[in-house]
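Student: for reference, the sequence and a predicted model appear below.
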Amino acid sequence: RICAETPDNQFLPATGRLDVYRKPACTSFERGAVRVDDGVREGDAISPFYDSMVAKLIVHGRTRAEALARLDAALAQTRIVGLSTNVQFLRHVVASPSFAQANLDTALIPREAGVLFHQDKVGLNLAVAAAVAQTLLAERASEGKDPFSRRDGWRPHGLTVRRFDFEYQGEALQASLTYLHDGALQLALGEASGLLAFDALPAENGTLMDLRFMGQRQTVQTWQREEVVHVFCDLGATTIIEIDALAHAGEAAHDVGRLTAPMPGKVVSFSVKAGDVVKKGQPLAVMEAMKMEHTIAAPADGTVAELLYAPGDQVAEGAELLKIATAG
């Protein structure tokens, strides 16, 4: 079952639009080595009012090993952008010792938790290289005959060094790209540095490239939505935020005391009122979405300043539910 959910966050259901929905070569609603049964198309929305399932993926093989390999390859070719899904989690399940050896029971997930959750098979270096390469390919595509349309860093003497700002898995970082005189590109990320090379490949949508960096060579496909770059390859999938510094000029460094709805849904109840002193982790509110109730907890010690909704109200994803004044 391919579902709109976030396994690394206790399988919290996800909602949103299927901006990109690409399936492996498959049959639908009939027997086949790889079969996908679904009722959605690219551009459809997954709402909070129905089940979170996007599709069923079914594979057949002559042996369990062949079926597992076929299943992993089909999951690797399933590419969804617009909302969180369990596709990568399913790849981790398929590769886990318990599932591979058919040691199946209801304790499989907690038993294999170490290899199922918070896994990043793509890695920081490849994610940064893919984001930089995508940017450069987009710039090349916009070049015209006017030499001033070029952004390749050419200058008659010296080297051009270009800075990129990213956020990856909650951590801010910087990368620098040096345009060498022989046309090569040197990408540095902290103490890691290497030549970056890439070639564009034909693609109906997104950016498809043959990417080489730091001893890795991967066929990578990317899609960018605002500042978020979605990276897919045989190793797995990840996201990285390419920060536009000018777009964020003047913004506050952080936003303190806001508690927002993790998805569209209905406010069921509040367990606090304005003026209450709360501790980090204390339950504050309950929301209902996709047939499930979700508890909103305090991120830090503080005092409830204001409740912004009432029980029974429908709220949008990201809506601020209440304000907390913190000691900091």
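Tutor: Looks like it came in fine.
Student: C-alpha only now, for contacts and for neighbours.
Tutor: Noted.
Student: which stretches of the stretch 151-300 of the chain form helices?
Tutor: Here the stretch 151-300 of the chain has no helices by DSSP state H, counting those that start in this stretch.
Student: tell me if I'm right that Val36 and Ile2 touch.
Tutor: No: checked against C-alpha atoms under 8 Å, the pair Val36 and Ile2 is beyond contact range at 9.9 Å.
Student: which neighbours do the two share?
Tutor: 55-57 (C-alpha atoms under 8 Å, 6 or more residues apart in numbering).
Student: quick one: which of those residues is most hemmed in?
Tutor: When neighbours are counted by other C-alpha atoms under 10 Å, Leu57 leads the shared contacts of Val36 and Ile2 with 20 neighbours.
Student: tell me the secondary structure for that one?
Tutor: The three-state label given to Leu57 by DSSP: H, G, I helix; E, B strand; the rest coil is strand.
Student: just give the nearest non-adjacent residue to it, would you?
Tutor: Leaving aside its chain neighbours, Leu57 sits nearest to Val36 (4.7 Å; criterion: C-alpha to C-alpha, 6 or more residues apart in numbering).
Student: same check, this time on Asp152
Tutor: Tyr179 (7.5 Å).
Student: so the one you found versus Val161, what's the distance?
Tutor: In this structure, Tyr179 and Val161 are 6 Å apart, going by C-alpha to C-alpha, to the nearest Å.
Student: neighbour-wise, which of the two wins?
Tutor: Comparing Tyr179 with Val161 by other C-alpha under 10 Å, the one with more neighbours is Tyr179, at 20 against 14.
Student: could you check how far that one is from Gln134?
Tutor: The spacing between Tyr179 and Gln134, counted by C-alpha to C-alpha, is 16 Å.
Student: Phe89 too?
Tutor: 26 Å.
Student: what about these two, which has more around it?
Tutor: Gln134 (25 against 21).
Student: just confirm that one is within a helix.
Tutor: Yes: under three-state DSSP, Gln134 sits within a helix.
Student: so who does the closest residue to Leu177 other than its chain neighbours touch?
Tutor: Leaving aside its sequence neighbours, Leu177 sits nearest to Leu187 (C-alpha to C-alpha, 6+ apart; 4.6 Å). Residues counted as contacts of Leu187 (C-alpha under 8 Å, 6+ apart) are 129, 175-178, 193-196.
Student: structure B:
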Amino acid sequence: MFKKILIANRGEIACRVIKTAKLLGIRTVAVYSDADADARHVKLADEAYRLGPAAPKESYLKGELILDIARRSGAQAIHPGYGFLSENEDFAAACEAAGVVFIGPPASAIAAMGSKSAAKALMEKASVPLVPGYHGDDQSDDLLQREANRIGYPVLIKASAGGGGKGMKIVERAEDFAGQLASAKREALASFSDDKVLIEKYLTKPRHIEIQVFADTQGHAVYLFERDCSVQRRHQKVLEEAPAPGMTEARRREMGEAAVAAAKAIGYVGAGTVEFIFDTLTGAFYFMEMNTRLQVEHPVTEMITGQDLVEWQLRVASKQRLPLLQDELAIRGHAFEARIYAEDPANDFLPAIGHLAHLKTPQETALVRVDSGVVSGDSISPYYDPMIAKLIVWGENREAALARLRTALADYEIVGLTTNLAFLQQLAAHPAFAAAELDTGFIARHRDALIPPPPEPDAEWLALAALAELARIEREREACRSRSNDAESPWHATTGWRLNQDSRNALHFRHGDKEYAVMAYFRRGHYQLDIGDRQIIASGDLSVDGRLYADLDGRRLSVSVVRRPDCLTLVREGTSIALEPFNPLLAGLQAEAETGGLTAPMPGTVVAVLAQVGDTVEIGSPLLILEAMKMEHTIAAPAAGKVEAVYYQPGEQVSAGTVLASVV
């Protein structure tokens, strides 16, 4: 076994590898960009080395520098995690040439599966069923259009060299093909430096089922059963489970043996995942691709098998035999993994950036696990994937695991940026999901139920906010009193007593474009809160850690209170409400001027300008395409009108909130 390894990655996967390495007594070396200088994985490792600026191509993609750090640090092996260099055949070959073990498959296996087109050709020879499509080398636009017409719409354009939904487009009509092809090629080139694509028939109601495989250097290969990854947005997984609901033993064996055959066909070693598309209408399954690395969703397989897949990787890379063979593996129970992202589900799941002002995770146990690379106070930057954490739960069966998932999601608290927590709660609670009515169109089909309007503060929320504000006011008064030269002076009393009038405090809050007033009357031992036409008898105690323990009309409850400049956020049972306390006497009356502009939703690079000054456009007409976090985002006209100005050209970088164009 290795004595020291380098982890050529960041975030939760780097922390995950470090955890297993420590259990095995292996020292770890972390690498970091300037943006990650204070990151959790850097602090957990035994030592860490700077790579360079934040941009991946100047840091985490610098294979030669990473190898040099491995040599200088004395690391015997490199674990690539997933993403970055994990499926880079040149880096794997460079490790071998340098005498450093690459904890992954040989470069030849990565090469064989690195091109989706080549992989499908290989699988076709091995008699693995394939979706009808075109995987050829001729990439002329005219030929690709003809092939799409031959296959029949809808078709799926996919980047041949990539994954993760990047460079992937669904085309419903022949007249849309050229535009979607151009977009797919731009994304593929930006993400993988290769704009080659393949075209496949798009199955209208498929499930995404993948098989975890493992192989060693002694010729043994096994499958550790399947994961259902059908619940996706933007062609990217958001909730996975194992085993797949409704899977028969015969079909499981058939798919598992096909996956092992695919691995053996390319001389595979280590952890890999063979992904299949499963036609829910016919029951047929087709090879989609093979990921030659550890998958993001590997924890659900660990939960149902009781195996540590990172430990397996380390043992296999050090030339040991697989810990278990096929007849020694078994499924126990059911597991879910929910990916918690900084993103806005209501805005097409657009990635978000920002500061984690408050982060509280569920209590971890043998049944509840949180894999994360961030802690409270960290930031989600525009340079990397916006994942905050992975929440993994286990239960004796699917029903028990789903109940545990719902509880754990309700216990998760994040304040400071937009997340998909509320969306995940709605998803886990949806009757169709509970009934396992799964396919890749699940989110689109149930979008209205899964992404409801944000909650409005009712009288109970406003009462809690008032108690939090009153506690703050009381603490400020007590602080002033404690600093007084005459602490016993009646002028420093904080009892709320008033001469010849009722003691009260008027509190005002904003939520969106609405304003709310709470009149708080001081009573002995409690408050009387008048909120609209409702009266609530309330009391509360705010702990030093920001937890408010309240009594509202005899009902006891607690809520987390997070204060930021001009914002008070309350979090309770998975729901959060952000309110802005304000003084109406001091509030400014100047309204923000209307600019008529279109702004960048996040930092990025303009990759295409689709409208020129003077063009007449309709509402929703695409004006520019912004590339951010390796995904393209179309900036569309908010209303019909004429393009008055376009302020940026392709290749120019913009900040969040930058006005890109104006329509009048």
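Tutor: Perfect, thanks for sending it. Every value quoted in this text rests on a predicted model; they were computed, and no experiment measured them.
Student: what TM-score comes out when they're superposed?
Tutor: Here the TM-score for the pair of chains, by TM-score structural alignment, normalised by the length of structure 1, is 0.83; 317 aligned residues with a C-alpha RMSD of 2.9 Å.
Student: and the residue nearest to Leu177 of structure 1, what's its match in structure 2?
Tutor: Aligned against structure 2 by TM-score structural alignment, Leu187 of structure 1 finds its counterpart in Leu529.
Student: re earlier: any idea how far the residue nearest to Leu177 of structure 1 is from Leu180 of structure 1?
Tutor: 11 Å.
Student: do Arg258 of structure 1 as well
Tutor: 46 Å.
Student: how many other residues sit next to Thr365 of structure 2?
Tutor: 9.
Student: so how far is Tyr134 of structure 2 from it?
Tutor: 48 Å.
Student: Arg369 of structure 2 too?
Tutor: 42 Å.
Student: over to Val646 of structure 2?
Tutor: Val646 of structure 2 is 38 Å from Tyr134 of structure 2, by C-alpha to C-alpha.
Student: so Gly302 of structure 1 is in contact with Ala325, correct?
Tutor: Yes: counting by C-alpha under 8 Å, Gly302 of structure 1 sits close enough to Ala325 to count as a contact (5.4 Å).
Student: and the helices in the stretch 1-150 of structure 2?
Tutor: 11-23, 40-44, 63-73, 89-98, 107-114, 116-125, 141-151.
Student: would CSV of those with mean neighbour count be doable?
Tutor: Converted to CSV, the helices of the stretch 1-150 of structure 2 look like this (neighbours: other C-alpha atoms under 10 Å):
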stretch, mean neighbour count
helix 11-23, 20
helix 40-44, 20
helix 63-73, 18
helix 89-98, 18
helix 107-114, 21
helix 116-125, 19
helix 141-151, 16
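Student: Leu450 of structure 2 is nearest to which of these?
Tutor: Shortest separation from Leu450 of structure 2 across the helices of the stretch 1-150 of structure 2 is recorded for helix 11-23, at 26.6 Å, computed as C-alpha to C-alpha.
Student: so that closest one matches what in structure 1?
Tutor: On structure 1, no counterpart of helix 11-23 of structure 2 exists by TM-score structural alignment.
Student: check stretch 157-171 of structure 2 too.
Tutor: The aligned range for stretch 157-171 of structure 2 is empty, by TM-score structural alignment.
Student: any idea how far apart the tips of that stretch sit?
Tutor: 8 Å.
Student: contacts only, for Tyr309 of structure 1.
Tutor: By C-alpha under 8 Å, 6+ apart, the contact set of Tyr309 of structure 1 is 267, 321-322.
Student: same deal with Tyr179 of structure 1?
Tutor: 152-154, 159-161, 185-186.
Student: please report how far it lies from Gly190 of structure 1.
Tutor: If you go by C-alpha to C-alpha, the gap between Tyr179 of structure 1 and Gly190 of structure 1 works out to 18 Å.
Student: can you check Ile296 of structure 1 too?
Tutor: From Ile296 of structure 1 to Gly190 of structure 1 the distance is 37 Å (C-alpha to C-alpha).
Student: between those two, who's got more neighbours?
Tutor: Ile296 (19 against 10).
Student: what does the more buried one align to in structure 2?
Tutor: Ile296 of structure 1 maps onto Ile635 in structure 2, by TM-score structural alignment.
Student: just confirm that match contacts Leu623, I think it does.
Tutor: Yes: with contact defined as C-alpha under 8 Å, Ile635 of structure 2 reaches Leu623; the gap is 5.7 Å.
Student: and the gap between the match of Leu187 of structure 1 and Arg475 of structure 2?
Tutor: Taking C-alpha to C-alpha, one finds Leu529 of structure 2 at 19 Å from Arg475 of structure 2.
Student: likewise Glu580 of structure 2?
Tutor: Glu580 of structure 2 is 19 Å from Arg475 of structure 2, by C-alpha to C-alpha.
Student: quick one, which of these two is more surrounded?
Tutor: Glu580 (19 against 14).
Student: so what corresponds to the more buried one in structure 1?
Tutor: Matched to structure 1 by TM-score structural alignment, Glu580 of structure 2 sits across from Ile241.
Student: contacting residues for that match?
Tutor: Per C-alpha under 8 Å, 6+ apart, neighbours of Ile241 of structure 1: 166-168, 227-229.
Student: the same query, at a cut-off of 10 Å, please.
Tutor: Ile241 of structure 1 makes contact with 127-128, 131, 165-170, 172, 224-230, according to C-alpha atoms under 10 Å, 6 or more residues apart in numbering.
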